[in-house]
Every structure is written in structure tokens, then in C-alpha cells.
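1. Next input, structure requested:
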Amino acid sequence: MKMTLMHKEKNNPSSSFNELKSLLTYFLANSEKELGRTEIMKYVYSFEYYFYQMYGKQLTDLKFNRYRYGPNESVVLDAVSGLQEEGIIQVSKDENYYGRLSYRHKFVMQPRAGSYDLPEQAEFVASFILDRLGNESYEGVINFAYSTPPMAEILKEEELVGSKILGRVLDMSKTGPVFKSTRIQKEEARRRLKAQQRERGSDEEYYGHLLNQYINFEDTRGRAIIAESNLSE
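-> Here you go, the predicted model:
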């Protein structure tokens, strides 16, 4: 059963950081598996992207940039460390196949009531991300993050220039076609986008439809999961 964090307004300079810690707590408390550092980063990035598409702003002040392994923001690691120090999560590390350290994160203690409240809208999107990525493999989580328009645009540009564009800040407002190398290609992409928008409405309506579908079929999915669990016992 998913842990629900009720909404409570915060009006202090550290609000964004607290919202991030609330989001991390929600992901780790409700995940059916321990999450690695890269997975956590991609969960938060994917959440912020979809939250922006739904509500026209991010939940936090995070600015993700193009790192060697995709979207990255060092503040996420600071928040993880904070939760570890408070005893809310446990972080373990092992040496992986390539001789590098691999980190695993596990929820171990319920935070003090009211300490890390997650707004209702944020919980809605976080639940969507957890449901979408919860059963994905490591590669699946990476691919999901890489498929978002902000990353897809950079990947296309990197393909054209022949090198990674490290440090580029990702534009969370991107919803249209990825980077095109010629004016004609750009114009064609705009025409395609307009045609798509006429068919499906605005991008915000489109993402709203996806998330509404998620709600509409939540009970059906739950019954199917229970039935499958009973069959496997």
C-alpha cells in the first residue's frame, strides 16, 4: 500500500529542498525495490518533467544538466544524504562488475508527522512515475528519461556534432520535435507538431489525458495485480 503524504504549505527559504526530500521519501517508501543512485536521479528528473508538463512549473528549483549518464542535478544527492543522516533512508554501497562503487537506497523509518509533506498534485504525478518505472529494469529507467523531449533534443544535436554536450541545462518546457539541422526540417517538424496538436489538443491536455487515464484504470490495474498474485501463490 502506498504511503500518502498530506499537503501542508511551507513558506521558508528551504521549501524547495524540503519538497525534494519529500519526493525522495515518497519514492523510496513506496518502491517495491531498493533504488540505485542513477535510478533515483532519473525518477526525480522524470517526475519534474511531467510535473512541468501538467502544471507549467517544476515542484522544486532543480536545474538538471546533461551529464555522462543523462540528466543530473547534484542537489538530489545532497537531499539523499540529508535523509540518510536523519535515519529515514539507508544507503549501502558495493563494488560493481566494473570496479566502481554502486549505491543502493532503502526506506527504513517513517519521518516525523508533518516533516516532509508532499502536495497533492505532486503525489499524483509521483504515483504515476512510480507506477510507470517501478517494474522497469535499470536500462528501462534510463531509456525512459532519455526519451523525454529535453534529452532527445540534446541527443540529436550530439549525433550531429559528434560529441556529448556535457553541462547543458535541460529545458523542461520542451514538448515538441527534437533538434533539426536545417531550416526545412525545422519547418516540417513545426507542421507535424501543429497537426498533432489539432488532433490531440494542447500538450498540457495530452499529458492531462494520460494521467487521467492512469486514474481511471487504477482500480482495474489493482484488481488485475491481486488476481495475478493469487494465481502465483
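
2. rest of the way, CA atoms for contacts and neighbours
-> Fine.

3. show me the contacts for residue 44.
-> Residues counted as contacts of residue 44 (C-alpha atoms under 8 Å, 6 or more residues apart in numbering) are 23, 24.

4. Which helix or strand contains it?
-> helix 37-55 (DSSP states H and E).

5. What residues of that helix count as buried?
-> Neighbour-count burial for helix 37-55, counted by 16 or more other C-alpha atoms under 10 Å, picks out 37-54.

6. please give me the structure for this one as well, since I'd like to look at both together:
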Amino acid sequence: MEKLRNLIVFFIRHFPRFVTRTELVKLIYLFEYQQVQIRGRQYSEVSFVRDKYGPFSPSILEEAEFLCSTGVISCTRHDIDSDCILYEYVISDSSRAAQYDLPEWEKRTALALVDATSRLSLKQIKELAYSTPPMDEILAEEAELGYTVLPRRINMEKGKTPKKFTRGELAAAKCRLDASPDRGSDEEYFAALLETYREFEDLRRRATECLLQN
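-> This next block holds a predicted model:
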């Protein structure tokens, strides 16, 4: 589970605020969903099921607990009320955390995801996860059946056909995302990130609409 540990530490390190347990699970789900849609495969070996809280993986919590036990990260529990307990993760040892890194492609797409979600609330991030095609399919089937079957494996390959991009769109994506000088100019990379932003902007819009209706 080394790759999963890399993801856990990366998101905790780079998110501009603390990361809750729920957010961490949903961020890794969204990241792996994007990896499958863009590259045709996941980065890590983590698998997800649909439970009563949406996309979930016990492996993420297990590996986060391991990282806590080794002092790389720490987890603080907050009892909000009798029905709500919040767990938040922070980095405990920066030098050791730096050893858990991602390959260049995965690092770039993970940073794009951080940028796309860092200003969202916990509820909006959950709505993003619920709005992905794999969850859409499950929710539609549950609505047709009239009941929910839990847990249920999530098919990460459900999604959209990759789009073709114009040279202008690729240039715009490069200007928007080129925050570091060593990112290069790989056309496939910028096309993938452009698609990432398009999809997450659409999902954010849908999440906001859902919140306004509540």
C-alpha cells in the first residue's frame, strides 16, 4: 500500500487547510476516478465501495492509522455533538512526510485536484464525489429498485469519452496551471488537466445547485 500512503500524505501536505477523514477519502476517490478516466488505470491499488456515506475505502483509514502510528501524520478527534464526530489530519514530521511523494504526472493532477477543491466546503466535496458518473449510475439503479444495497463495489471505469482539444484550449490550460517552472509542455498533460478542470467545474456547479435547493 505504499502508493496509497503516498496519496494520503500528499493531500494532507498540500491541502491549504487541515483535511478531515471524510475529505481525505473523497479526495482520493476523486483523484483515482480522474486517473482512470485520463490514463485508463488507477495510480494505487485502493478499491472503493458505496456505503451510506458515499464512496468509501477502509484501506484509506487503515493506512492513515499506520502513518499516525509511525509519527508521519497525526489525527485529532473533535466531538461536534452527539451525532457528529470530526477527525482531522495534519503533518507531524515534515521531513519524513516529504519522503512520501508522487510521480510527476500524478503530482500534477493531484495538485490540480487540490486547486479545484480547496475552496469547497466538506459538504460540497461530498457532493462532488456523489456527482461522478460511477456514483450517478449506482444512485439511478437504487432509485429504480426502490432500495439500497450496501456495501456495493464502485466501477471506476464509468465515465465520459475523453474530449479533443484545440491548440488555444491547451495554451489556456498551460497558462492557468503552470504554477511551477518544471512542469514542461506535454500536450497530453495539459489536455488531461483541462479536462480535469472542466469536469470539476461542472461538478462544483451541480454541487452548488444542490446546496441552494436544500
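
7. And the helix holding residue 44 of structure 1 against structure 2, how far off on average?
-> Mean deviation of helix 37-55 of structure 1 from its aligned counterpart in structure 2 after superposition (mean C-alpha distance after the TM-score superposition for structure 1): 0.5 Å.

8. Tell me the residues of structure 1 aligned with stretch 67-76 of structure 2.
-> Using TM-score structural alignment, stretch 67-76 of structure 2 corresponds to residues 83-92 of structure 1.

9. contact partners of the matching stretch?
-> Residues contacting stretch 83-92 of structure 1 (C-alpha under 8 Å, 6+ apart): 21, 25, 28, 103, 104, 105, 106, 107, 108, 109, 110, 111.

10. Please tell me which residues of structure 2 the helix or strand that comes right after the helix holding residue 44 of structure 1 aligns onto.
-> Next helix or strand after helix 37-55 of structure 1 toward the C-terminus (DSSP H and E): strand 65-67. Aligned by TM-score structural alignment, strand 65-67 of structure 1 corresponds to residues 49-51 of structure 2.

11. Please, where are all the helices along structure 2?
-> 2-14, 21-39, 58-69, 94-97, 104-117, 122-131, 133-145, 167-177, 187-213 (DSSP state H).

12. most tightly surrounded among those?
-> Sort these by mean neighbour count, taking mean count of other C-alpha atoms under 10 Å, and helix 21-39 sits at the top with a mean of 22.

13. if I look at the residue of structure 1 most remote from its centre, how far off is residue 174 of structure 1?
-> Taking C-alpha atoms, centre = their mean, the residue of structure 1 most remote from its mean C-alpha position is residue 184, at 33.3 Å. Distance from residue 184 of structure 1 to residue 174 of structure 1, counting by C-alpha to C-alpha, to the nearest Å: 20 Å.

14. likewise residue 139 of structure 1?
-> 23 Å.

15. what's the residue most central in space within structure 2 in contact with, if anything?
-> Centroid-nearest residue in structure 2, with C-alpha atoms, centre = their mean: residue 27, separated by 2.3 Å. Going by C-alpha under 8 Å, 6+ apart, residue 27 of structure 2 touches 11, 113, 125.

16. Closest to residue 78 of structure 2 out of those residues?
-> Using C-alpha to C-alpha, residue 125 is the member of the contacts of residue 27 of structure 2 that sits closest to residue 78 of structure 2, with 19.6 Å.

17. Tell me the residue in structure 1 aligned with the closest one.
-> Here residue 125 of structure 2 is matched to residue 141 in structure 1, going by TM-score structural alignment.

18. Just to check, its match is in contact with residue 45?
-> No - the criterion here is C-alpha atoms under 8 Å, and residue 141 of structure 1 misses it with residue 45 at 10.9 Å.
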